[in-house]
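1. The following block contains a protein sequence and its predicted model.
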Amino acid sequence: MITRMSNLFLRTLREDPADAEVPSHQLLVRAGYVRRAAPGIYSWLPLGYRVLRNVERIVREEMDGIGAQEVHFPALLPREPYEASGRWTEYGDNLFRLKDRKGGDYLLGPTHEEMFTLLVKDICSSYKSLPLALYQIQTKYRDEARPRAGILRGREFVMKDSYSFDIDDAGLEASYQRHREAYIRIFDRLGLRYVIVAATSGAMGGSASEEFLADSEVGEDTYVRSPGGYAANVEAVTTPVPDSIPFDDELPAQIRDTPDTPTIESLVALSNTSFPRADRSWTAADTLKNLIVTLRMPDGTREALAIGLPGDREVDMKRLEAQMAPAEIEPFTEEDFRRHPTLVKGYIGPGVLGTAKSSGIRYLLDPRIVPGTRWITGADAHGKHVFDLTAGRDFTGEGVVEAAEILAGDPAPDGSGPLSLARGIEMGHIFQLGRKYADALGLQVLDQNGKLVTVTMGSYGVGVSRAVAAVAENSHDDKGLIWPRELAPADVHLVMAGKWPEVVAAAEEIAGELDAAGISVLLDDRKVSPGVKFADAELLGVPTILVVGRGVGDGTVEIKDRRSGQGTEVAVGEVVDRLKAIVAS
């Protein structure tokens, strides 16, 4: 196929769009691959749509390769199945909801677990129909509060979602592993630098869960790794719990005057000046910080929540939100403080926290706050803190919460060494759903003994449109995009560098020979300067650039590798064979 740029629906830009925050967004818009239609909603232009379809092709080939069968569901879905599973409420404001002219409730599908479950329930009645794997590649919708980074976090996006159906847990494990291996092949073919990490299940439900994260500084997900091979999204990291400490001989708690110390930093400074320790200096790790937040439930109700954690840690809101799902986390406002007069801002202590205490606020503790640990914390009065407050003796929580930030150097939960932190873009997520949706929607089949059993399910997603942006983030330079060959909108970008008849004739002849050899060509035959053509060739990112210019008079053309920038002169008579070898490599 020859695509002539003189006829191509394309406009490239020299400047970054004003609303573009990250390189992939900047370059995909500048190169004319996508255009913004509304916040979080993008149109795909011809070259961009080719790249998107190439991602879809790779995904289809690998899904078909493990025996999954492709189906296609509507995007407009009825309320009832999602109400039966609980997700009509659990998704909260992230769900696009609408009514038809008769007042019936519908939604734009964020994922399709319920619809797949009902379809299989309608068709399959025996274990003989299992195992079964179905998938679709389709547009999804989520009403993101803050769409950002172009197609990395949009309100409309293309996703592959597949589902496995098995008679028992052993079958689910086998289906899960088949999908996992297929995902490794998919992301290898996409040319991504990625890591597989343990993850939480969130609103999807289920048990075992892993994410495939593309390495990227602009990624929204933070993950950890250890030298011994542990890897997890920070939301899934568990804190090693220290042993309890006997507190029979501990000092009694003492309330001390600590004027003007509403922050951890000021409290530590005053403590070391006015109440020095004999063995060492006080640090932030000796203090107990009590943070109040508001949980907003999907049905709109709100609940205050108190979190106690060591003062050298901040609360990681994403970790907390994962623990509290499906609730969303909101700040505790001045108005909230007025409704809870026993809370003294800057000096909150365990004395008023707990559903049975004066505040009535549920109180959860960091796993490090074990019986026998001693703390400096608020005394619930302005300018006063309590010292040597001992967990298990002087206060207790009403549960444990993994909400503290993970810091570089923290020990891995499995003992495999210190953790390091990195950021990534979630490209794929695989879940062992178990029987959550089958139970909710009554998916049962007859087993070998003629008894009804509930089917167990797996769910497996790939962000297809997000993959385009993730590859762009992984593979670009200061000149433009650099597509992996399997994704590129063409095999060769042929630059006609000059208007001389011999250049035009040679370029046309070579393009025709390449087309006949099954090599797709993006032919820049526009009546613009060579400088503009070269700049666009580097911006568009086709991996191999062929320059046909004055050298044809000497019987040579130049093959340029987009990634390395290295150019090689080749005889005109050899160029097609040389390019066939490059494209096939």
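-> The structure has been received and is ready for your questions.
2. alpha carbons only for contacts and neighbour counts from here, please
-> OK.
3. Was I right to think residue 153 contacts residue 40?
-> Yes. The pair residue 153 / residue 40 is scored as a contact, 6.9 Å apart, by C-alpha atoms under 8 Å.
4. Now do the shared contacts for those two.
-> Taking C-alpha atoms under 8 Å, 6 or more residues apart in numbering as the criterion, residue 153 and residue 40 both touch 144, 147.
5. In three-state terms, label residue 170 for me.
-> Recorded secondary structure, residue 170: helix (DSSP: H, G, I helix; E, B strand; the rest coil).
6. now swap in the one 3 residues further on and tell me
-> Put simply, residue 173 is helix when judged by three-state DSSP.
7. got the contact list for the closest residue to it other than its chain neighbours?
-> Leaving out its chain neighbours, the residue that sits closest to residue 173 by C-alpha to C-alpha, 6 or more residues apart in numbering is residue 432, at 7.8 Å. Going by C-alpha under 8 Å, 6+ apart, residue 432 touches 172-173, 176, 206-209, 457-459.
8. Can you tell me the SS state at residue 432?
-> strand.
9. Kindly provide the distance from it to residue 508.
-> 54 Å (C-alpha to C-alpha, to the nearest Å).
10. got it, and residue 457?
-> In terms of C-alpha to C-alpha, residue 457 sits 55 Å off from residue 508.
11. Pull the number of nearby residues for residue 500.
-> The tally of other residues near residue 500 (other C-alpha atoms under 10 Å) stands at 11.
12. Use this one as the comparison:
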Amino acid sequence: MKVRNLIGERFKERPSDCVIDSHMFMIKGGYIKNVANGIYSLFPPTKRILKKIENIIREEMDRIDGQEVLFPVVLPGSLWEESGRYESVGEELLRFTDRNDSKMVLGMTHEEAAVHLVREYAQSYAKYPFMIYQIQTKFRDEARPRAGLIRVREFTMKDAYSFHTSQEDLEEYYARCYEAYNRIYARCGIPEVVAVASDSGMMGGSVSHEYMLLTPAGEDSIAICGECDYKANMEAAESIIVNNADIQMGDLEEIDTPNASTIEEVVNFVNLPITNMCKAVVYQKNRDDKYVIVFLRGDLEVNEAKLTKVIGEKVHAAVITEQSGIVAGFIGPIGLPTDVEVIFDSSLKGIEYLVTGANKVDKHVKGFNIKRDCGDVDYKDITKIIDGGICPKCGKNSITISRGIEVGNIFQLGTKYTKSMNMQYLDANGESQYPIMGCYGIGVGRTAASICEVHHDEYGPIWPITIAPWEVQICCIRADDEETKKFSDSLYEQLLSEHIEVLYDDRDMRAGAMFADADLLGVPLRVVISPRNMKENLVEISSRDKKISLKVNKDDVVNEIKRLIKQLYDEINQAVK
């Protein structure tokens, strides 16, 4: 490919609406073009990158006995009604009716389609286990698309579904897929991706992991222990709080607290530590708007994913009305309306003396003691784990909170979908059983953008050679010089004949502008041919990451390029286990 023919423009200015570097470079470098909010067209360099990532994924999925299939983008709503997700999934599922008034959806995930495909085929235990996968366009009506290909509405994803006759068999295959994912990310040039325990959310199931690329640009928060191998998404990380009874139990006393409705104002008013505050956070259930109040220690925050799991349905921030009987800013456990669901977080355990709302305007209660004043309560873990918190695995105060981008996930789904969609098989005894499922996803475009996010400098992307759009870029400086142009053309043809992926820039332009474009294209090896070097029979070869810089005799350049390409591949493959 010659740069002069390459579709897409590269420019100097930083786009104003880009919040992270990968988005900026992919717009600035001619990789993507916005079509609508969260929807992009892809220029040739991006398409080439994604194709390479997809091929790596295919090879690793085939290696663990996966069979590639293809599901429709548009699915009948009836399939989602079978699983129960047509109503339970929120607005991110795009629903519509066709010309026959049939309910339809745009697939955002394909568990239902997978079960539909194999439920007639897999009616005997002898058919198991097996795994099917696809690489397909999906649509999720994301409320807040951002960051280029990191969070979009339309995206390409690999999703795989395995079917088993026992939990033990699922766990064995889950471990194989776990390692396959590690190989995929290492081959893509990001071996630093970590697997963290996660919440299964709308997917269901009891065991799940997310693969996170740690970067400050990430939207997810990850709890990582510095003393052991514990890693978990904030949504799933157990929050362990140990309280000391520094203030002994006292009498219950109602006090006036005029204009003190926030935790900070109450702390200043009563002159007690924030850890002795019993904070109230109010939600409403999405299904019926019933109020749910979480009481927790004053310095902590509610983890809404944990709350959803505890109550079994989704919630939203409450709109407190006069009719509710809830006094905003002065909420406490004593005197609440009887139709309000109350949850006590485990962060309140062991505190003998608390300050809480009195459920009256401008009034709080001092000396509140949960056991004495409310009896035995069933504490739940509802809070977010904190930086410096206790590790759930080793028990040390060694948790740090990092940011990360989720580039993949795996779930042990159990029988959630096979039961709801009545997929059964006959076991060896002739009895009907429900297959057990696993689910394994990788966002292809998100992976590419994430690689760019962690592999770039101030000038542009530094693509790992395994997924780079081209392996080598030739820069012909002074194409108007006959010898230089002749040698550049010859080298281009030689590299093509050697099946090396080469991008050739022979435009008549300043060297600085040519190099700036080359930086934005991020090709791993750059070969510079100029009149000055031709006089010495030399060619300059450098790597995009600046670790390689040398001059070689022009007669040896092809062999040297082949050697360096192998070296770059070997460096990446050394991290593949």
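-> Noted; the coordinates are in hand. Predicted model, so just to flag it, every value in this text is computed and none were measured.
13. Could I get the TM-score for this pair?
-> Laid over one another, the chains give 0.93 as their TM-score (TM-score structural alignment, normalised by the length of the second structure), with 561 aligned residues with a C-alpha RMSD of 2.0 Å.
14. and which of the contacts of residue 432 of the first structure is nearest to residue 49 of the first structure?
-> Checking the contacts of residue 432 of the first structure against residue 49 of the first structure by C-alpha to C-alpha gives residue 459 as the nearest, at 26.5 Å.
15. any idea how far the counterpart of residue 97 of the first structure in the second structure lies from residue 455 of the second structure?
-> Aligning on TM-score structural alignment places residue 97 of the first structure opposite residue 95 in the second structure. From residue 95 of the second structure across to residue 455 of the second structure, the span is 38 Å (C-alpha to C-alpha).
16. Check residue 92 of the second structure too.
-> Taken as C-alpha to C-alpha, the span from residue 92 of the second structure to residue 455 of the second structure is 31 Å.
17. These two: who's more crowded?
-> With neighbours defined as other C-alpha under 10 Å, residue 92 of the second structure and residue 455 compare such that residue 455 has more, 18 against 13.
18. Output the residue interval of the second structure matched by stretch 32-51 of the first structure.
-> Mapping stretch 32-51 of the first structure onto the second structure (TM-score structural alignment) gives residues 30-49.
19. Next, the buried residues of the matching stretch.
-> Residues of stretch 30-49 of the second structure classed as buried under the neighbour-count rule (16 or more other C-alpha atoms under 10 Å) are 30-33, 37-40, 42-49.
20. out of those residues, which are inside strands?
-> 32-33, 39-40, 42 (DSSP state E).
21. quick one: which of those is nearest residue 372 of the second structure?
-> Nearest to residue 372 of the second structure among those, counting by C-alpha to C-alpha, is residue 39 at 56.6 Å.
22. before we move on, back to that, residue 457 and residue 508 of the first structure: who's more crowded?
-> residue 457 (31 against 18).
23. Which element, helix or strand, includes the spatially most central residue of the second structure?
-> Geometric centre of the second structure, nearest residue: residue 406, 1.9 Å, by C-alpha atoms, centre = their mean. In this structure, residue 406 of the second structure is located in strand 399-414 according to DSSP states H and E.
24. Return the list of helices and strands in contact with the following helix or strand past that strand.
-> Using DSSP H and E, the helix or strand that follows strand 399-414 of the second structure in sequence is helix 416-420. When contacts are defined as 3 or more C-alpha pairs under 8 Å, 6 or more residues apart in numbering; DSSP states H and E, helix 416-420 of the second structure sits against helix 77-83, helix 111-118, strand 436-443.
25. quick check: helix 416-420 of the second structure aligns to which part of the first structure?
-> By TM-score structural alignment, helix 416-420 of the second structure lines up with residues 436-440 in the first structure.
26. With the second structure overlaid, how far apart is the matching stretch on average?
-> Average distance, stretch 436-440 of the first structure versus aligned residues of the second structure after superposition (mean C-alpha distance after the TM-score superposition for the first structure): 0.8 Å.
27. who touches that stretch?
-> So stretch 436-440 of the first structure is contacted by 84-85, 113-114, 117, 205-206, 443-444, 454-457 (C-alpha under 8 Å, 6+ apart).
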